[in-house]
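S.K.: Kindly return the folded structure for what I paste below:
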Amino acid sequence: MKDYQGYFIDLDGTTYKGKKQIPAAARFIKRLQDAGKCVLFVTNNSTRTPDFVANNLRNNHNINVTTENIYTTAIATADYLLSIAPIGSKVYVIGESGLKSALQNRGFIITDERPDYVIVGLDTSVTYAKLEKAVLLIRQGAKFIGTNADSNLPNERGMVPGAGSIVKLVEYATQQKPIMIGKPEAIIMQMALAKVQLPKEKVIMVGDNYHTDIEAAINVGMDSLLVYTGLSRPEEVIKEKIQPTYKVNSLDEWQI
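M.R.: Got it, this is the predicted structure:
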C-alpha cells in the first residue's frame, strides 16, 4: 500500500449519511490528521458555502476541520473559470448562495445583461423564467458550464432531482453540451490537486459512489478507495471493467 500524502474525501454516503453520523468516518479523519496527512473534502454540492460545510462537520459529525479542508463544485467552477477567463467576466447563474459567492469571491460579475458565461447548478428555487433566460443567453452566444451531472440527490424525502437534471433541461433546450466541472469529470480533481499542490500519485480519492467518486479518480489517473457505506453495492461494483484501487466495508479497515 502506498504512503499517500493527500486524501480527497466525499461527503454524503462516505463521511455522513444525511443527518446521520458515520462514526468510522470521524475516526478515519482523526487518524489522518494525527498522521499529518492533507485532508480535502471534495463534494459535488454547489449550494453550500465552505463555512456551512465545515460548521456542519464540526458541530454535527465530530470532524474538526476548517474551510481550507472544503472543496465544493462551486469553488471548482470558479477556479476553472478563473483559469480560462479574465477577472471581471460576466456570468449568469442558476444556483444558490454557495455557487454565487464562490464566483463573486473570484471577481466575476453576476448579471443577466450580455454575460460571457451561463453557469447552471442546483437551484431549489428554480423557475421557468430563470431557465428561459439561461437558454436564450446561451443561444445568443454565452458559453455554457454545468457544475455537476448528478441526476438525483438523497434527502429525507428520497432521491430528489439534482443539479444534473437542471443542466440537462438547459442542454436539451439549447442543443449545446456544457463544460461539466464536478465528479466524475477530471476538472474538479485537477482543480483540487492544484489547490493542495500535490502530484496525483500522492493522493487517493475516498468515496461511496463508483460512478462519481471512483470514476473521477479513474478519469484523472488517481488511486481510489471505495467504502461500502453509501450508494454503491459490492455486487454492482464487481461488474465494472475498471475496479477501485481498494475497497473496504468500513473506513476503520483502512491502515494509514
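
S.K.: Going by C-alpha atoms from here, please, whenever you check contacts or count neighbours.
M.R.: Will do.

S.K.: Strands of the stretch 51-200 of the chain, residue ranges please.
M.R.: 70-72, 90-94, 109-110, 117-120, 143-146, 152-155, 158-161, 179-180 (DSSP state E, counting those that start in this stretch).

S.K.: In CSV, list those along with mean neighbour count.
M.R.: Compiled in CSV, those are given as follows (neighbours: other Cα atoms under 10 Å):
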stretch, mean neighbour count
strand 70-72, 26
strand 90-94, 24
strand 109-110, 18
strand 117-120, 26
strand 143-146, 23
strand 152-155, 14
strand 158-161, 12
strand 179-180, 19
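
S.K.: Serialize those strands to a markdown table and add fields for distance to Gln5.
M.R.: A markdown table is the format used below for these (distance: least, Cα to Cα, whole Å):
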| stretch | distance to Gln5 |
| --- | --- |
| strand 70-72 | 17 |
| strand 90-94 | 36 |
| strand 109-110 | 37 |
| strand 117-120 | 33 |
| strand 143-146 | 30 |
| strand 152-155 | 30 |
| strand 158-161 | 35 |
| strand 179-180 | 28 |
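
S.K.: Alongside the first, I'd like the structure of this one:
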Amino acid sequence: MVKTAARSIHDIQCWLTDMDGVLVHENQAIPGAAELIDYWRTNELRFLVLTNNSIYTPRDLRARLLASGLDVPEENIWTSALATAEFLARQQPGGRAFVIGEAGLTTALHDAGFIMTDQNPDYVVLGETRTYSFEAITKAIRLIEGGARFICTNPDATGPSAEGLLPATGAVAALISEATKHTPYVVGKPNPMMFRSALNRIDAHSETTAMIGDRMDTDIIAGMEAGLLTVLVHSGITSRDEVASFPFRPDTSYPSVAELHAELNAPLEQSEESE
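M.R.: Model (predicted):
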C-alpha cells in the first residue's frame, strides 16, 4: 500500500465511492462492500455512492443495490443525471431541454424545473438509454444546428452487460458531434464538477474526503483534480499492472474494498505498524 504523508484513510471524515466495479459487479455485491457501508453508517460518516449511469433514479438504484445485498439510502446516491440537472438549473433556471435518456435523467430535469420539449429548446441533453433511435438522434442534430447547446451526462463510450460491451453515451455523443461539429459539455466523471456537487450535497471538505474508484481514467483523476484522497481498488477496470502506464498515481490502493474496510476497522496503532 502507498499513501501520502499528509493524510491517510484514518483522517477521512466523508467518503465518495464509485458503484460498478467497487461495490457491485454484474448485480452482485463485491465482498467487503456491505461491511464497508455498515462501517460508515455505524460510525455516522457521511458518504455518497457516485455513478455515471443516468438511466435510473436514486430510488431505482437503491432497489437494485438492495437486491444485491447492499443497503444504501436514496439520499446517499448521486448520479450523473442529478449532477447534470443541478448544473443546468444553475445555468438557466426554468430552461427548456430536448432529452435523449430515460427516467433517471428526465425525472432529475423535471425536478430541477426544466421543461421537456423539442420546440426551440435551450439545450439538447444526451444521457444513457437502451433505446437510442435514429429519429431522436436526427432531431438532436438539427436542434444543435439550430442553436441548442449540447450537454452530455457522461463520456463513457461503452457500458457493460452480461452479453458483452454496449455502446454508451460517449459513443452516441461522438456521432452527434461529428455531424454537428459541436462538442458537448460533459458533466459526469471525470469532470470534477460532479465531485464538487457531491461534496456540497453532504457538506464535505475536500481535505477530509476520499474517493474510491476502480478506474484511473475517471474516478482517480477526477478525485485527484478535486483535491480528494484517492483510493484505487483492483476489483474493476484498472488492474495493478496498468497503473504504471498513467502519468499520475492514486494516494493509496487495495485489491478490493474488503481490505480497505479491514484497515479502517483496525486500531490505528496496528495499521501504522503494518505499513
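
S.K.: Specify the stretch among the strands of the stretch 51-200 of structure 1 that is closest to Glu132 of structure 1.
M.R.: strand 90-94 (10.9 Å; Cα to Cα).

S.K.: what does the closest one correspond to over in structure 2?
M.R.: Aligned by TM-score structural alignment, strand 90-94 of structure 1 falls on residues 96-100 of structure 2.

S.K.: Next, the mean deviation of the matching stretch compared to structure 1.
M.R.: Stretch 96-100 of structure 2 differs from its equivalent in structure 1 by a mean of 0.5 Å after superposition (mean Cα distance after the TM-score superposition for structure 1).

S.K.: Apart from its neighbours in sequence, what residue is nearest Asp123 of structure 1?
M.R.: Computed as Cα to Cα, 6 or more residues apart in numbering, the closest residue to Asp123 of structure 1 that is not its neighbour in sequence is Gly95, at 4.5 Å.

S.K.: how about the one you found, what does it touch?
M.R.: Going by Cα atoms under 8 Å, 6 or more residues apart in numbering, Gly95 of structure 1 touches Ser46, Thr47, Ile119, Val120, Gly121, Leu122, Asp123.

S.K.: I'd like the distance between Pro93 of structure 2 and Leu143 of structure 2.
M.R.: Between Pro93 of structure 2 and Leu143 of structure 2 the computed distance is 20 Å (Cα to Cα, to the nearest Å).

S.K.: cool, and Ser8 of structure 2?
M.R.: Applying Cα to Cα to Ser8 of structure 2 and Leu143 of structure 2 gives a distance of 49 Å.

S.K.: the more surrounded of these two?
M.R.: A count of neighbours by other Cα atoms under 10 Å puts Leu143 above the other of Ser8 of structure 2 and Leu143, at 22 against 16.

S.K.: can you give me the helices for structure 1?
M.R.: 23-34, 50-61, 73-84, 97-105, 128-139, 163-174, 186-196, 215-220, 234-237 (DSSP state H).

S.K.: Buried residues in the fourth one, which are they?
M.R.: Translated: helix 97-105 of structure 1. Burial within helix 97-105 of structure 1, assessed by neighbour count using 16 or more other Cα atoms under 10 Å, is assigned to Gly98, Leu99, Lys100, Ser101, Ala102, Leu103.

S.K.: Kindly report the same for the second one.
M.R.: Of the residues in helix 50-61 of structure 1, those scored as buried under the neighbour-count criterion (16+ other Cα under 10 Å) are Pro50, Val53, Ala54, Asn55, Asn56, Leu57, His61.
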